[in-house]
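> Output the structure for:
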Amino acid sequence: MEDHLGSALPRSLPADEHVDPAAVLATVEAIDADPAVELHSLMVLRHGRVVAEGWWAPHTPERTRLVYSLSKSFTSTALAFALEEGLVDLDDTVVSHFPELDGDITDPGSRSITVRHVASMASGHDREMIDEALALDPHEPVRGFLMVPPDAPPGTLFAYSQPCTYALASIIQRAAGMPLSAYLRPRLLDPLGIGEVGWATWPPGREQGFSGLFARTEDIAKLGLLYLRRGRWGQTQLIPEAYVEEATSRQVDNPDMENPDWRQGYGFQFWMARHGYRGDGAFGQFCIVLPEHDVVVATTGGTEAMQAVLDHLWTHLLPGLREDRPEDGAQPELERRLRGLSLAPHAARRQPGGQEGWTSPFAVAPGTGLTSVGVERAGDGLEVTLVEPDNALTFPVGTDGWLASSPLDAHGDVVPVAASGGWDDDRTLRVEVAFLETPHRLRLTCSLPARTAEAAWHTTPLDGGRLATLHCPRLRAPLPRG
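I've put the predicted structure just below:
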């Protein structure tokens, strides 16, 4: 396998890398035919080359997007550098990196939680701790986390818990004296040719670590390729091979998880799977590494049926990973399908049939954070305004398909969206709004004569959905040491 150091990964035809294009086509068709699954991008690599890639319009390859808990695998990579540089040790206790908390954390179990334990989701707590940690100390969640004694000896019990990764990320940022993204920039992002990213923060202004990273599909694929190559990129061993082995091996058992690909064990912020291992984030953000096949699969999506996505890959793609060169007769159809991928826009009339006014605000019932929806005619087109108590966003709506735009919200932040819609009848306007830097889509239904609006998420953002968090955050200034 050749080494490639350019900013873009090399491309190749599937058959040239011994991947059956008919298998890739079957995978795409199965995903598209499954009503429970909504993918936004798919990228398949073999032997270090991209052999298939596609984006479901209005999503496009150049945009960063929220990858939710796939952020954890980037945090794990930051840990690899911090260990190599002697900033932390796996056997350090968490409290040792927060000396100001020493007098507050008195439980022996809490005091014995180590970097190794939080890296492997084995703090000894038997549940997700995010709400308890924030309730006990919203300003220093690490303190809130450590204030709750573990339910079992640390290292013996798996529980998927955001404060574990937040504590890990906080330790690295304290030791490095800078945010995770700044720490990773010269060590990981620049060497891999990854451009600008964003990372949402949590109190007290630290990048979250457990979530909040905005990156591109190809960035996800590059991370997977780095791990597939056991930490080597080009001629440089970026992260130690021994760390890759440890991080992507079972550190703790998790047999009680519901789905089969989530109960194969957990490493350092990586899931073991029935095939290979992976990083993943809510709603279908996947970085899948299959060392036995020399394959990486990267996806983004907006689906809650994440096991179904993996099932489609195992059923349709795996059989097409060949040792010999397959027939390539399906290649033209595969290319046609990949070029034509799209989320269905809302098909409706471009104009209402009646003469009723549509310009007054439509009141939104509680539940989404919106207070009202504004509707304005703009020439032959349509504009919609989403209003929150402290924010607002106005954007055009495509009446013949998706119309992408990059409007500013009331705070001056760019919130990329694509919208499609129109009138279902004389009294009903329906609009689909895709927030392009997230997995999320909002359906608006405005009705006359009541002048009310309903707003419903296809997949509800994990923070409930606010305009301020539905876009890539601005870069943050470095944190002071301490």
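> When you work out contacts or count neighbours from here on, use the C-alpha atoms and nothing else.
Will do.
> Tell me who's in contact with the nearest residue to residue 240 once chain neighbours are set aside.
Nearest residue to residue 240, sequence neighbours excluded (Cα to Cα, 6 or more residues apart in numbering): residue 231, at 6.0 Å. Residues near residue 231 by Cα atoms under 8 Å, 6 or more residues apart in numbering: 237, 238, 239, 240, 241, 244.
> another one to check against the first:
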Amino acid sequence: MAATYVKPGELGLNPEKLTEMLTELEQTVEIHSISVRFDGKVILEGAWEPFSLEKPQMMHSLSKIGTSICLGFALDEGKIHLEDKLLDYVRDELPEEYDPALEDLTIYHLLTMQAGSKECCNNVWFSKLTRDWETNWLKQPKIREDIGKAFHYDSGCSYTLSRIVTKVMGKNCLALMQERVFDKMGFGEINWLTSPEGHNTGGWGMYLTAGKISALAQLLLQKGEWNGEQLIPAWWTEEIGKMRVVIPEDEKKALTHYAYHIKAGKEIFAAEGAFGQYLICFRDYPVAIGITAGASEYLAADICLKYIKEAVQIPCEKENLEEAQEKLEEKLVHLTLPKPEGDKKDTNEATKKLLNKRIVFTENPRQIESAVISTVGEELKLELTVAGEKKILFAGYKDWKCNDMYPNDFTKRYHAVSYAFDEDALYLSVGLLNTSYREEYCLWVNSENVVVGTWRPNVTYLPAEEDMTWKFTGTFEPSCIL
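Purely as a prediction, here's the structure:
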């Protein structure tokens, strides 16, 4: 998948504006990595530590681009048509009782999120089901008068399209993408989550890096052609990004409409995922962008649109070009997310109470049942029991220490940890590198010898807590109290 790197200035782009873009992105949203291509060449690529350009992150709804591409294969081969009725493909999965409005639904309605869904059945909704995802989704009531007329986002549409593609093509979406796209682009093996029955989720759960995302965006800009081979039907790449249905309350954003399982605006179209992930294609410029993130605000596409246009339209003064390029490269080398709040690597009398004793915790969002914390040189050693499994992690002082915590599980393999103390507490920052999640812990011992803990994530699907902070406590095992 190797791409040619070219300095922006050599292509007539203003590196000052690209530096400003990076600055506004990191000040406005929590971005984890970015890859920008101009005319097929990489002009900017970087990651905010502890996240990296090498370790794939789970895509949320950005994954829908894969389902859309696979539907294009089926359409191109005449194995399915947009006007086909949904029920012609899912009658075997129908529950005994279902909303008769399902009889009205077509493939086009699912593809454009105009299926009249009352509820957005996202990955959290589906993860609560232990079986029969399709049947359970088909039980959901519909707003019949909205079918084909109004936008109702629902990842159940994506799962259903994934199931239908598998039926008509004889292979699931991942197998199709791996064989027809990923292998030919040099991506290597790509992972994509499945339902309990083994079907690709369709609407979420593909694992990609920013570089691979920008390469897919470039493939769309090249009308499906890669290294002289037509990987995606050209006509389908032209249809994917056309504006189809208005997205309510998004009229002032860069992406105002829904297209074929991605979003679209006048100047860009993009696959967008929860927590600010993006695959962005520009309409008027040969620009392709991939972004991974853990952001609560969906602003990255608008920021990129603003500064890319300026980088193209506002030239850098020739006498400043070399210095501007050096500043951009310097910034890319030193990208990092915030490290722990404390300013000490050593313990004092207050924080020493936390060390070398087994702490048993009350219920907490990460299911950390117990911990033994100790120092090993300048690193902190964390011996944990997490959801019944014993794990050992190391944290660097004001530095990210990467731990291969689940070697056989691509969904949560790498955890990077950094620590610091202050006069009263231990602070830990953790990056779950295969996800959008970064979290902060604070632990201290109160006057009653109880460990008090807080957990604060960057983003979460959990019901909101005040200040996005969850509190829990811990007690020392009696035999461990000094």
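> filter the contacts of residue 231 of the first structure to the buried ones?
Neighbour counting with 16 or more other Cα atoms under 10 Å marks 238, 239, 241, 244 as buried within the contacts of residue 231 of the first structure.
> any idea where the helices of the stretch 301-450 of the first structure begin and end?
Along the stretch 301-450 of the first structure, counting by DSSP state H, counting those that start in this stretch, helices occupy 306-312, 331-339.
> now stretch 54-72 of the first structure, how far from the chain's geometric center?
Relative to its parent chain, stretch 54-72 of the first structure has a centroid offset of 7 Å by Cα atoms, centre = their mean, to the nearest Å.
> Trace the residue nearest to residue 240 of the first structure over to the second structure, please.
Aligned by TM-score structural alignment, residue 231 of the first structure pairs with residue 224 of the second structure.
> quick one: its match and residue 235 of the second structure, what's the gap?
Distance of residue 224 of the second structure to residue 235 of the second structure, given as Cα to Cα, to the nearest Å: 9 Å.
> cool, residue 302 of the second structure as well?
As judged by Cα to Cα, residue 302 of the second structure and residue 235 of the second structure stand 27 Å apart.
> In TSV: the helices of the stretch 301-450 of the first structure, plus mean neighbour count and distance to residue 405 of the first structure.
As requested, the helices of the stretch 301-450 of the first structure are exported to TSV (neighbours: other Cα atoms under 10 Å; distance: least, Cα to Cα, whole Å):
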stretch	mean neighbour count	distance to residue 405 of the first structure
helix 306-312	19	29
helix 331-339	15	21
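> Out of those helices, the one nearest residue 85 of the first structure is which?
The closest of the helices of the stretch 301-450 of the first structure to residue 85 of the first structure is helix 306-312. By Cα to Cα, the value is 36.0 Å.
> need the contact list for residue 334 of the first structure.
21, 22, 24, 25.
> Mind checking which of these land in helices?
Using DSSP state H, the members of these that fall in helices are 21, 22, 24, 25.
> counterpart of the last one in the second structure?
Right, residue 25 of the first structure. That one, residue 25 of the first structure, aligns with residue 19 by TM-score structural alignment.
> what helix or strand does residue 143 of the first structure sit in?
In the assignment (DSSP states H and E), residue 143 of the first structure maps to helix 141-146.
> Give me the range in the second structure that that helix lines up against.
With TM-score structural alignment as the criterion, helix 141-146 of the first structure aligns to 133-138.
> mean deviation of the matching stretch from the first structure?
With mean Cα distance after the TM-score superposition for the first structure, stretch 133-138 of the second structure departs from the first structure by a mean of 2.3 Å once superposed.
> Test my guess that residue 362 of the second structure contacts residue 471.
No. Assessed by Cα atoms under 8 Å, residue 362 of the second structure is found out of contact with residue 471, at 9.6 Å.
> hang on, the earlier thing: and the match of helix 141-146 of the first structure, how far out from the chain middle?
Worked out by Cα atoms, centre = their mean, stretch 133-138 of the second structure lies 25 Å from the chain centre.
> Could you dump the contacts of residue 334 of the first structure into JSON lines with distance to residue 202 of the first structure and neighbour count added?
Formatted as JSON lines, the contacts of residue 334 of the first structure follow (distance: Cα to Cα, whole Å; neighbours: other Cα atoms under 10 Å):
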{"residue": "21", "distance to residue 202 of the first structure": "44", "neighbour count": "27"}
{"residue": "22", "distance to residue 202 of the first structure": "45", "neighbour count": "22"}
{"residue": "24", "distance to residue 202 of the first structure": "40", "neighbour count": "26"}
{"residue": "25", "distance to residue 202 of the first structure": "41", "neighbour count": "22"}
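> Distance to residue 29 of the first structure and secondary structure added to the contacts of residue 231 of the first structure, as a markdown table?
Below are the contacts of residue 231 of the first structure laid out as a markdown table (distance: Cα to Cα, whole Å; DSSP: H, G, I helix; E, B strand; the rest coil):
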| residue | distance to residue 29 of the first structure | secondary structure |
| --- | --- | --- |
| 237 | 38 | strand |
| 238 | 37 | coil |
| 239 | 37 | coil |
| 240 | 39 | coil |
| 241 | 37 | helix |
| 244 | 34 | helix |
